[in-house]
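**Q** A structural model of the following input is requested.
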Amino acid sequence: MVLVSLLDRIDIPETNVANYVLDNCERIGGPDHTVFLDSATGYALTAAELRSYVRRLAAGLRQHFGIKRGDVVAIFASNSVNFPIVVYGVVASGATCTTVNPTYTPRELEHQLTDSQATMIVVGGGLLDTALEAFSHMDDSAKPKHILHMDEARTGKEDSIFSAMADETAGPVDDGLQPSDYSTTPAYICYSSGTTGLPKGVLLSHRNMVANAMQIQRVKELDLERSQGSRHEIFLGLAPFCHAYGLSYVLHSSVALGGTIVIMSRYSFDGFLKAIETHRITFAYLVPPLVCALSKDPRVDDYNVSSMHTVLSGGATLSPTLIEATQKRLPHVRVIQGYGMTEMSPAITMLATSHNEPASIGILMANCEAKVVDHDNNEVAAPGEPGELCFRGPNIMVGYLNNRRATEDIFDSDGFLHTGDIGYVDSKGFFFITDRKKEIIKFKGFQISPSELESILAEHPDIADAAVMPVYDDSQATEVPRGFFVMKDSGNNDQERAKAVVEWLHERVAGFKRLRGGFVIIDHIPRSPAGKIIRKSLREIQHVNLGKATVAA
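**A** This is a model prediction of the structure:
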């Protein structure tokens, strides 16, 4: 049975996503309202100033560097007030933007530049050495032809983005696209970390991104209709702008709603709390480890965070217990969840603040359809019956770059994208995630959900972060689960505390779910910018720690 969104259909305009965002930002907030604010320096950018800078940069890219439709411009930088100027400027020029994780190594950067065939790279402060080393491994024909610097210290230099914005009289730039082009022409190439192999380039069209911005806005409008939201929100710009999560939720949807984005260029937990207190943040986009910290860390009590009414968590599901603990500690805050993938621009389901389904990942976005299928790809009919979640809608990617096979593998013949995530839909239309298809541990015929164990472990006060992976037990000829723990206040009798955690866990799960593979204490759990555990990297850590696991079962 194909499920249709409960929300009214929306009319999606055929337009450049940068123009859509800027037009709505100025229409709703007004030309003088502050769009971006640097939390550290207090530097602010109004809607009118933003539009002027974007037009000037788009014109400069076309006139001085020959950037045009079909060209790819890479942005290799951390969050800053200048980041959205460059993103919007590139997209407004008609070119395609590929955003690069600023923590990438030279080899990882080399792969993305080569795969995307970037013509230009815009480099943020402190990252030039990484870029130059990446270039040293590339063929001359594959290297970007131009390097521009985002660092304000290079103001006045020819290779600065500010020099490219020299024409203060620049008007709107013709992006070279016809209305029919916006559904197929990529505005962005975002790279999906996946669990195996090299990251794949995800082609997200202008229409994909406009649709997703409008879909997110439609869910937020439910709160305005029920008087549980603010017409003018102050959002925390902590989610990485290099990731589809930061792009769509923050730089597109929140800006187009006329909100103010307070940007943190460097993260610390105290800095995060201070930003909420100082700038009166009302709505924060976070990932599960930060939600966990809000529920446990004693430093929260040292700051006034009473302005914040909503936390939206994405990247991985939160347990109802953790949500309850966070809301009990911060009774003025509602913790809600959203779900998606880079391939979905990225949001496909989302809760409104006014929804009272804490364990749910939300309702289906407007204009979207879903189905749940069993192991044989037969559609599941009954509400509550689990299976693989599949989606179809205007926000679903065009395809993978240079990878026709992967594109064909993820879509079925009816155009539904198969997520690999296991879940169900209840009778009221709320979606729930139970696990990921490829991450299920099979123990003697039983199926064990790593995410279930991870959610429970996250509730323990001695655990800062945790992951669960399968290891093969030759003596039993089966997979068994192994825990990877990051201990809170590390160094203080870690082994004994970790053993106590395992015993505590075993009291809360069925016998077949026990950590028969033992546990390993590590410094950090590798996660993507969206907060998802990078299983491939964790397997490498597991290989290094082979034979070092402590068995407490």
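
**Q** okay, CA-based contacts and neighbour counts for the rest of this
**A** Will do.

**Q** pull the number of nearby residues for Ser427.
**A** By the criterion of other C-alpha atoms under 10 Å, Ser427 has 10 neighbours.

**Q** so it: helix, strand or coil?
**A** Put simply, Ser427 is coil when judged by DSSP: H, G, I helix; E, B strand; the rest coil.

**Q** let's compare: structure for the following, please.
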Amino acid sequence: MPVASPRPRIDVPAISVYDQIFGTLGPEDSDRTAVTDSATGAVVTYGELRGQVDLFAGALSSRGIGVGDVVALHCPNTHAFVVAFHGIMRAGATVTTVGSLNTAEDVAKQITLSGASLLFTVSLLGPNGADGAREAGLSDDHIIDLTDGESGLAAMLQEGHEAPEVSFDPATHVAVLPFSSGTTGIPKGVKLSHTNLMANILQTLPQLQENGQHRDSVVMAVLPFFHIYGMNTVLNTTLANRAHLVTMPSFDLKNFLELHQAHGIDFAFVAPPIAVVLAKHPLVDEYNLDKLNTLLSGAAALDHALAAAVQDRLGVTVVQGYGMTETSPVTHTGIRGTTPLESIGLPVANTECKVVDLTDDALGEILPPGNEGEKSASGEMWIRGPQVMLGYLNNEEATANALVGDGWLRTGDVVEYDHEGNVYVVDRAKELIKYKGYQVAPAELEALLMTHEDIADAAVVGFIRDEDGEELPRAFVVAQHRDGNPVEVDKEALMEWVAERVAPYKKIRMVEVIAEIPKSGTGKILRKDLRGVPVGADS
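**A** Next up is the predicted model:
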């Protein structure tokens, strides 16, 4: 049987994201600080932010942008992103957010696929945004640098245009069009409606509150707003909670720690790579993080040992959540003090999940939960709820493969669940290594490697051996530094160390020592970049 959420059901009103976040803003909240932009020093209140969003929407409307238009936004986590993002939706248009590190070719491809007629970018990100837009056929007057004094954000707000009256169906109108990361395939445009985003804000808000985020919280916002986790969980849901966001355009450990100390940040959203640094880097000990209360980790699975190491070092509570672009994003969250550290917890309100057998001849068979103290067999997690996407843009085949009927979405993630319904992520189905018929989860081996004193970071991928076509677990590791220098990693000793701690078929068969594990902006390991690395290519 599917596992239904134990949370009380919520009503999702038929209104826009703007109406939920800013339309409910009362006089008592207008003077509360909404955003502190660490890059520019700008500090805006909720009342000021609403006014700026309205003016930006008016400026767009005066340029003919409205319902039916798509606008691309190429901007890091700044005050400018917040205003432009919400201003575009307030004008009735659709936002397609572009990754900060995208190449010009990537930008051109996304603008072309999304049908965007206008691009907002910033000089901080270099020329790739503008170059890509031109390559996609946009003229210079449809490429706007938000930081430009004559035509950018400030100039648009000074035009003084009132926000337009717009009309659309929140359940079917596409509010945002983020593109999937492409780490496991070709990027696809994900159509998310206002109702999708609205539902997930209302589903996630009580979970954040249960985990310690409150109206007087100061919240770290370093996870990129262009990605759905940063966009709807970090940005939108925190604004809906009327808390104070401190934005960072990119992660830098020293700046990250300084901002926590200076602003008394008590709630931080992180991804596992940040958790790794917080657990292991010596610089952390030089800062006062006493105000920090909760770390909510998402975007990838976090191992129990690593979560515990962060908790013990910082004296905080670590909680995991789960989501994906196709679910706006949150489907599960843990609750501090009750959910096992390594679990993503239970479904959020109005959400069901089931774990389905992965074998080809039994696809669709629901696996039962484990007995008390045990977990179920591994299977693919399927999700049903109001946060599930409308579908992929202009891709009926991919949509049909993901949305399999009766409201169910296939996540592609392999999970297990216990007798209480708590879910444990094993790995991506496409990333499992098949060794002699056995399934080996890279995430399990990566988590083990991270507990070794000589290893600062790790990734595991499959390597196809030419002579017999056998797939072998191959580890890439980053050496820990001591006294300013990397330690020497003994590869044979490391493989023996792993072998002593895992089943024989899970043993690592190859090790490469490299300077850095390639990752996306949200912390996902870019395994496709590692698979092509020649054997013996230590850096």
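
**Q** helices along the stretch 151-300 of the second structure, start to end?
**A** When secondary structure is read from DSSP state H, counting those that start in this stretch, the stretch 151-300 of the second structure shows helices at 153-158, 194-210, 228, 238-240, 253-263, 272-280.

**Q** among the ones you listed, which is the most enclosed?
**A** For the helices of the stretch 151-300 of the second structure, the largest average neighbour count (mean count of other C-alpha atoms under 10 Å) is found in helix 228, namely a mean of 29.

**Q** that helix vs the first structure, mean deviation?
**A** Superposed on the first structure, helix 228 of the second structure shows a mean distance of 0.4 Å to its aligned residues (mean C-alpha distance after the TM-score superposition for the first structure).

**Q** which part of the first structure lines up with that helix?
**A** Counting by TM-score structural alignment, helix 228 of the second structure pairs with residues 244 of the first structure.

**Q** between its first and last residues, what's the separation in stretch 264-271 of the first structure?
**A** 8 Å (C-alpha to C-alpha, to the nearest Å).

**Q** same question for stretch 520-533 of the second structure.
**A** Stretch 520-533 of the second structure: ends 17 Å apart by C-alpha to C-alpha.

**Q** the most centrally placed residue in the second structure and Leu296 of the second structure, how far apart?
**A** Nearest residue to the geometric centre of the second structure (C-alpha atoms, centre = their mean): Tyr229, 3.5 Å. Per C-alpha to C-alpha, Tyr229 of the second structure is found 11 Å from Leu296 of the second structure.

**Q** how about Ala279 of the second structure?
**A** Counting by C-alpha to C-alpha, the separation of Ala279 of the second structure from Leu296 of the second structure is 15 Å.

**Q** go on, Met389 of the second structure?
**A** Met389 of the second structure sits 24 Å away from Leu296 of the second structure, going by C-alpha to C-alpha.

**Q** higher neighbour count, those two?
**A** For Met389 of the second structure versus Leu296, the count of surrounding residues by other C-alpha under 10 Å is larger for Met389: 24 against 21.

**Q** residue in the first structure paired with that one?
**A** In the first structure, Met389 of the second structure lines up with Met397, judged by TM-score structural alignment.

**Q** now swap in Ser117 of the second structure and tell me
**A** Matched to the first structure by TM-score structural alignment, Ser117 of the second structure sits across from Thr119.

**Q** thank you, goodbye.
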